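Colleague: need the 3D shape of this:
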Amino acid sequence: MTRPVFEPETLPVEAIGADLPPVAAGRLTPDGLRARFEQRLSWTPEPIVEAPWRDIHADPRVAAVLVPLVVRDNGLTVLLTQRADHLNDHAGQVSFPGGRHEPFDADATATALREAQEEVGLDPARVEILGALPDYLTGTGFRVTPVIGLVHPPFTLKADALEVAEVFEVPLGFLMNPAHHEVRVFRWEGGERRFFAMPYPRAASAEHNSREDRDHQTGGHHFIWGATAAMLRNFYRFLSA
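Modeller: From the prediction side, this is the model:
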């Protein structure tokens, strides 16, 4: 299947998760998250998955991302990046820091921490690893392990301009409220596909960004969608189980 070109932000919203409860506030704290990862509760990943856009005869490419939960005075936030427009994979999309597994990486955690340091300059010493979610298979042929970690200030970031156009933070409570989870649908002559989207107003995230970044934010949304939104939805399922 050849991947058609489309603008995800213009596609219709088929449903939202307003009928589902948000994650309890007590679980959206460092101690609450530590306790949840220590448990072995049964839960079911989100049924919406990405079918390949094209035939993939080889094994999926192994990758990992860091889901960085920044410990702020007013609550946890999720650190996200907007990828540079010229990249071959997922250009211009909002994503977690991460990338392909290298032979010298001991495991998925090592990949996620290394990639986060390379992409945004995050010191691995500032990250407390909590655990990982089930692997997520993307339509572009990556098998991604989402590694969850608490990021403890103080820390400094330096984005790799070749890969990252912007770094920003979104409150974890916003992303773990299914009322903000949209299911959008793309229909074309080859069929139809559904994906999650979680638009977040740029003005709301300005307080977490530098003054220079704020000067360039003239409105609109950070459009979180696709694999990143799907992994966040799985995180919601995990925390609400």
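Colleague: going by C-alpha atoms from here, please, whenever you check contacts or count neighbours.
Modeller: Fine.
Colleague: okay, the residue with the largest distance to the centre of the chain and residue 91: tell me how far apart.
Modeller: What lies farthest from the middle of the chain is residue 189; by CA atoms, centre = their mean that is 29.5 Å. Residue 189 is 24 Å from residue 91, where distance means CA to CA, to the nearest Å.
Colleague: compare with the first, here's sequence two:
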Amino acid sequence: MSPAWSEDLLRAALSVKTGPSSDFDLDLSTPPDVSLRPAGVLAAFHEDDGRLILTKRASGLRHHPGQIALPGGKVDPSDADEIAAALREAHEEIGLNAAQVDLIGTLPAHQTVTGFSVTPVLGIIRGEFIPIPEPDEVDEVFSLPFAHVSDPEKYQVARRRWRGTWRSFHVAPYGPYYLWGATARILLGLARRMQP
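Modeller: So this is what the prediction gives:
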């Protein structure tokens, strides 16, 4: 069931204790013992109605081309931490000024099959925001309603062959947008935290 949009609800979700997640959760397999590259993504909800800003990644990118994603990326040497990386990348990818984001906290890291340890950073966008997509990185910037993102029943499990084996992953399609993989798993974890 989808709760109504509330900043307090989002903040309260951060106090719910859960462990880290990974792309390997559904296959009940142990993630490979590899050196993970730190990354940060920004789950930015607009203060007016809780709509979540997402991107469709450019098809020419090396990692996750064409996928629906939260703005973000790997931690660069100039970044203080994953939060700084998420804010920098959001500015570069969609033109979101860090001064417009009210940071409220982070979720446990999510390990991807591509070797990243992704820290989801939660924030609330204050005031009007008109996205400016960076064409080399982003094909489209759009938003999903809070009612869709926050409802665990909107998420299902799908399977596909990947690198010679079957992989299971979460999906939460919405109209023409196929939300899946790490982004869907991160948001499902948040949705579960918001349930009564």
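Colleague: please state their TM-score.
Modeller: TM-score of the superposed chains, computed with TM-score structural alignment, normalised by the length of structure 2, equals 0.88; 192 aligned residues with a CA RMSD of 2.4 Å.
Colleague: all helices for structure 2, in order.
Modeller: Assigned by DSSP state H, the helices in structure 2 fall at 7-13, 82-94, 146-149, 181-193.
Colleague: so how much does the second one differ from structure 1 once superposed?
Modeller: What it means is helix 82-94 of structure 2. Helix 82-94 of structure 2, aligned to structure 1 and superposed, deviates on average by 0.6 Å (mean CA distance after the TM-score superposition for structure 1).
Colleague: output the contacting helices and strands for that helix.
Modeller: Packed against helix 82-94 of structure 2 by the contact rule (3 or more CA pairs under 8 Å, 6 or more residues apart in numbering; DSSP states H and E) you find strand 37-46, strand 72-74, strand 116-125, strand 138-144.
Colleague: how about a cut-off of 10 Å?
Modeller: strand 37-46, strand 52-57, strand 72-74, strand 101-106, strand 116-125, strand 138-144 (3 or more CA pairs under 10 Å, 6 or more residues apart in numbering; DSSP states H and E).
Colleague: now the first one
Modeller: In this structure, helix 7-13 of structure 2 packs against strand 37-46, strand 101-106, strand 116-125, helix 181-193, with contacts taken as 3+ CA pairs under 10 Å, 6+ apart.
Colleague: out of the ones you listed, the one nearest residue 136 of structure 2 is which?
Modeller: Closest of the helices and strands packed on helix 7-13 of structure 2 to residue 136 of structure 2 is strand 37-46, at 18.0 Å (criterion: CA to CA).
Colleague: now the angle from the closest one to strand 101-106?
Modeller: 120 degrees (axes from the mean of the first three to the mean of the last three CA atoms, to 10 degrees).
Colleague: in structure 1, what range does strand 37-46 of structure 2 match?
Modeller: Counting by TM-score structural alignment, strand 37-46 of structure 2 falls onto residues 61-70 of structure 1.
Colleague: compared with structure 2, how much does the matching stretch deviate?
Modeller: Relative to structure 2, stretch 61-70 of structure 1 is 0.8 Å off (mean CA distance after the TM-score superposition for structure 1).
Colleague: so which bit of structure 1 is stretch 97-105 of structure 2 matched to?
Modeller: By TM-score structural alignment, stretch 97-105 of structure 2 lines up with residues 123-131 in structure 1.
Colleague: buried ones in that stretch?
Modeller: 123, 126-127, 129-130 (16 or more other CA atoms under 10 Å).
Colleague: for residue 112 of structure 1, what are its contacts?
Modeller: 63-68, 96-101, 105, 118, 124, 144-149 (CA atoms under 10 Å, 6 or more residues apart in numbering).
Colleague: hmm, 8 Å instead?
Modeller: Applying CA atoms under 8 Å, 6 or more residues apart in numbering to residue 112 of structure 1 gives the contacts 64-66, 97-99, 147.
Colleague: what lines up with it in structure 2?
Modeller: That one, residue 112 of structure 1, aligns with residue 86 by TM-score structural alignment.
Colleague: what about that match, distance to residue 2 of structure 2?
Modeller: Taken as CA to CA, the span from residue 86 of structure 2 to residue 2 of structure 2 is 27 Å.
Colleague: residue 17 of structure 2 is nearest to which of the helices and strands packed on helix 7-13 of structure 2?
Modeller: Per CA to CA, nearest to residue 17 of structure 2 of these: helix 181-193, 8.5 Å.
Colleague: which part of structure 1 lines up with that closest one?
Modeller: With TM-score structural alignment as the criterion, helix 181-193 of structure 2 aligns to 226-238.
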